[in-house]
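Visitor: Build me a structure from this.
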Amino acid sequence: MNNKTFEKSQSSLVQSYVRSTEKQKALYKRTLFVVSISQIFGGAGLAAGVTVGALIAQQMLGTDAYAGLPTALFTLGSAGAAYSVGKLSQRYGRRTGLSVGFIIGGLGAIGVIIAAIINSILLLFASLLIYGAGTATNLQARYAGTDLANSKQRATAISMTMVFTTFGAVAGPNLVNVMGSFAESVGVPSLAGPFILAAAAYILAGLVLFILLRPEPLIIAKAIEAAKQKHHESEEIGTSVHTNKRGIFVGATIMILTQIVMVAIMTMTPVHMSHHGHGLGTVGLVIGFHIGAMYLPSLFTGVLVDKLGRITMAIASGVTLLLAGLIAALAPGDSMTLLIIALSLLGLGWNFGLISGTALLVDSTETSTRAKTQGTVDVLIALSGAAGGALSGMIVAGTSFSTLSVVGGILSILLIPVVIWYRQSKN
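Guide: Below you'll find the model as predicted:
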């Protein structure tokens, strides 16, 4: 088949979806299913860095002061990847952008394993930057389900893909001991074990998307919007949505603040626990609860965001994160129960903020530039997470974990005046 024939067949395929609302609905459901399957693997991949990244650095460097660097590095790497994945998705579609991002993240995980074997801190840091591509891609996958969703489905679509992340994300930390034993059995340091799982999981997530995400939802959505504009129609899917800069700013601010608070407290929790005699299995359990709370409530959160509104749930995010910070600060270091409660609330507050902020961002962007804008905002989210991760170790080393938790809780309530300002500006 020559290029002209191929392009003609592709154009014909796209137009068949433009003309049929039934095919659009079927593709919407198929896209959600495929992305959700990829998120199971993606969730397992991201859990490795969260659970043992700080411990690997602590072991190699012999100090707590830089234990936040791994989180900062793979979050910084995710910043560059977020922009690239967004740009690739805008030009070639979600399938290309997401599959490439996941596979690169898998290669980064392989680099971490090699670094642990040869005890190279430089290779570890470089590999963590690359590993961050998987984190960015896992987060950007939430947008894919919204391309063909109307305004009353968007938060629910985001949440459905995030729910499936839970299965992998919760399993990952709780397989720390299993993967550690497996790693030792093949001559790899035990702390690198979770990255073996991450490498396989990210690469599988990329392959699932590359093989199954057809036809391309974003390209179909662009064609639908173009057709609606041409015929001056105003149906829900594919309508011309004027860019709302204020909405983009507020949506981004919600996600950035929740990311800083969540990453900072989460990063130092394993180190804080290890200082109070908790073993690797216990650390994995607490982080498992945390990551479960980040993703498992998503289905309900999406419905609440669509029903109660983006602003209401953003305020709920700030209040929940404040409670998380206060409980983490006041909890005795040897109390696993209170740490589980604090980290679960931390995950839940992040969940409220991410879904409400994402829905507001999608509401405020046009299809023609949406993926690129989403990628740019995710860069800012990643950079804020990198800052939170890097500063968290220094704050704890200079003061205490309790101080970090209180500061994080106070920072989270800045969400409230921001969203109130946005609500007033709409009235």
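Visitor: use CA for all of it now, contacts and neighbours both
Guide: OK.
Visitor: Strands of this structure, residue ranges please.
Guide: Along the chain, no segments are classed as strands by DSSP state E.
Visitor: Distance of the residue nearest to the spatial centre of the chain relative to K8?
Guide: Central residue of the chain (CA atoms, centre = their mean): L139, 3.0 Å from the mean position. As judged by CA to CA, to the nearest Å, L139 and K8 stand 34 Å apart.
Visitor: cool, and G105?
Guide: Using CA to CA, G105 is found at 35 Å from K8.
Visitor: got it, and A81?
Guide: Noted for A81: a distance of 32 Å to K8, by CA to CA.
Visitor: Those two: which is more packed in?
Guide: More crowded of A81 and K8, by other CA atoms under 10 Å: A81, with 31 against 11.
Visitor: Let's see this one next, to set against the first:
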Amino acid sequence: MMTEPEFDKANNAGRNIGLLAITQATGGSSQAIIMAVGALTAANLAPDKSMATIPTTAMIIGLALMAGPATKIIYALGRKNGFLIGATLGVVAGICAATAVAFSSFVLFALALSIVGMGGAFTQQYRFAIADSVPDDMKARAISLVLLGGVAAGFLGPRLSYLAKDWLGGVEFAGSFLVISILSVVAIVMLSQTRLAPIVKPKEGDAKGRSAMELIKLPEINIPIITGIVSYALMTFVMVAAPLAMVHVCGHTAEQATTTIQWHIIAMFAPSLVTGNIINKIGAHATVAIGLILILGTALINLNGVSVLHFDIALILLGVGWNFGFIGSTTLLSKAYRPEEASTAQGLNEPLVFGSMAVASISSGVLLNTLGWQSINVLVLPIVTATLALLAWGDYRQRQLRANS
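Guide: Below you'll find the model as predicted:
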């Protein structure tokens, strides 16, 4: 029977949580910069304003395409080495993006943002790395604390994008993307100091674990994957369109849109202070349900007004809803597979979750320009309702299994 290599999870937990939280802040800030000014920058570079969300979508596509390979690289080279590769991609991407803006190249800008997404695919694995590097009773709390680094990203990303926008010879927003390279260098320094649990690799004669096809058929695997998909896809669906809707549809200023996204990103990660405790008290199923209900509330608020206050409140609810939905889903999934199945389960989850993000981002831009801001929010309602019903069935099924065991 395969066992994990000798590793003192308890003594290394604090160090790893702290370092990964800082690195989460740097990686999150890079993506926050793009969410805050990516579409606004692209609108100035694109041949048509309807193409403004394409570079941001390229980032998400890059993340989706690299999600599976990133998992394989991490499990082949080790967690630290894999994460260092991801941070290095961020250094390259920031320089390319700044160059693209300086030379008004829409194509290069989209390509650079896709590389940011590729680096982000490694960042997304921090949550699994910390879950596998702490004792079982610390998993939910550790995942939450690492994602808490996103609070700093919420403050740093949008604000740095605004402060650095004229760094490079007055070319608006070019300096904003150079910040991504600087943040990635900081990430490299932090990651080099981590002491993460070694990868569990099967030896000859050891159990291989269930295949991806076997795992995806299990409700305890497919339900958290689906709730993770819905939480992330709907958050992306609304968030990507929001700055464009504020500036180009509702007439608000770019600074107001940037501030709204800043509060949204803070709301995505600030609840991590308590999300782990909430999961331990009421369970992951209930926590995910609360998150989905908050996302539902986002759509209802957006359907009732387009003032800056409406956008602010709705995007804050959207951030908190994502936090509860995503951390709860990750916790459910991390407890559903065996150690030898980690690579298979994570390799299955990541492309599906982040592939759905890419679809949501593309759909968001198209719908905003064809059917309008209201249509985006109307579509949220049936998707959340159906997912809540599936989640309730999954919770009922697990309770029945426990009662009969």
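Visitor: what's the TM-score here?
Guide: The TM-score (TM-score structural alignment, normalised by the length of the second structure) is 0.89; 385 aligned residues with a CA RMSD of 2.2 Å.
Visitor: on that earlier part again, what do we get in the second structure for the residue nearest to the centre of the first structure?
Guide: L139 of the first structure maps onto Q124 in the second structure, with residues paired by TM-score structural alignment.
Visitor: OK, contacts around that match?
Guide: Q124 of the second structure makes contact with no residue, according to CA atoms under 8 Å, 6 or more residues apart in numbering.
Visitor: Just give me the neighbour total for Q424 of the first structure.
Guide: Using other CA under 10 Å, Q424 of the first structure has 8 other residues around it.
Visitor: how about L207 of the first structure, what's its match in the second structure?
Guide: When the second structure is aligned by TM-score structural alignment, L207 of the first structure is paired with V189.
Visitor: and if you look at I130 of the first structure?
Guide: In the second structure, I130 of the first structure lands on I115 (TM-score structural alignment).
Visitor: cool, and G309 of the first structure?
Guide: The alignment partner of G309 of the first structure in the second structure, by TM-score structural alignment, is G283.
Visitor: any idea how far the residue nearest to the centre of the first structure is from L391 of the first structure?
Guide: 22 Å.
Visitor: What of Q229 of the first structure?
Guide: Separation of Q229 of the first structure from L391 of the first structure (CA to CA): 48 Å.
Visitor: give me the number of residues near the residue lying closest to I301 of the second structure once chain neighbours are set aside?
Guide: Closest residue to I301 of the second structure apart from its sequence neighbours, by CA to CA, 6 or more residues apart in numbering: A314 at 5.9 Å. By the criterion of other CA under 10 Å, A314 of the second structure has 25 neighbours.
Visitor: In contact with A314 of the second structure, which residues?
Guide: A314 of the second structure sits next to G297, T298, A299, I301, N302 when contact means CA under 8 Å, 6+ apart.
Visitor: Name the member of these that has the highest neighbour count.
Guide: When those are compared by neighbour count (other CA under 10 Å), T298 ends up highest, at 26 neighbours.
Visitor: isn't it right up against L318?
Guide: Yes: applying CA atoms under 8 Å, one finds T298 of the second structure in contact with L318, separated by 5.7 Å.
Visitor: Which residues are in contact with each of the two?
Guide: Counting by CA under 8 Å, 6+ apart, nothing touches both T298 of the second structure and L318.
Visitor: that older thread, return the residue of the first structure aligned against the residue nearest to I301 of the second structure.
Guide: Match for A314 of the second structure (TM-score structural alignment): A342.
Visitor: how far out from the middle of the chain is stretch 393-405 of the second structure?
Guide: 30 Å (CA atoms, centre = their mean, to the nearest Å).
Visitor: Map G353 of the first structure across to the second structure for me.
Guide: Aligned by TM-score structural alignment, G353 of the first structure pairs with G325 of the second structure.
Visitor: Identify the residues contacting that match.
Guide: For G325 of the second structure, the contacting residues are T227, G228, S231, T287, V288, A289, I290, G291, L292, by CA under 8 Å, 6+ apart.
Visitor: what's the spacing between the closest residue to it other than its chain neighbours and A389 of the second structure?
Guide: Counting by CA to CA, 6+ apart, G325 of the second structure lies nearest to V288, which is 4.2 Å off, once chain neighbours are set aside. V288 of the second structure sits 12 Å away from A389 of the second structure, going by CA to CA.
Visitor: Repeat that for T41 of the second structure.
Guide: 40 Å.
Visitor: Who has more neighbours out of those two?
Guide: In this view T41 of the second structure and A389 are compared by other CA under 10 Å, and T41 has more residues nearby, 21 against 11.
Visitor: Now check the more buried one against the first structure: what is it aligned to?
Guide: Aligned partner of T41 of the second structure by TM-score structural alignment: I56.
Visitor: what about the residue nearest to I301 of the second structure, distance to I261 of the second structure?
Guide: Going from A314 of the second structure to I261 of the second structure by CA to CA gives 11 Å.
Visitor: One more: F122 of the second structure?
Guide: With the distance defined as CA to CA, F122 of the second structure ends up 23 Å from I261 of the second structure.
Visitor: Same question for P158 of the second structure.
Guide: For P158 of the second structure, the distance to I261 of the second structure (CA to CA) stands at 7 Å.
Visitor: go on, T56 of the second structure?
Guide: 14 Å.
Visitor: again with A121 of the second structure
Guide: Distance, A121 of the second structure to I261 of the second structure, by CA to CA: 21 Å.
Visitor: Ok, I95 of the second structure next?
Guide: 24 Å.
Visitor: Compare the two and say which is more crowded by neighbours.
Guide: I261 (30 against 19).
Visitor: list the contacts for the more buried one?
Guide: Listed by CA under 8 Å, 6+ apart, the contact set of I261 of the second structure reads M35, A36, P158, M239, P243, L315.
Visitor: if you set the cut-off to 10 Å instead, what comes out?
Guide: 32-33, 35-37, 154-155, 157-158, 239-240, 242-243, 255, 267, 311-312, 315-316, 319 (CA atoms under 10 Å, 6 or more residues apart in numbering).
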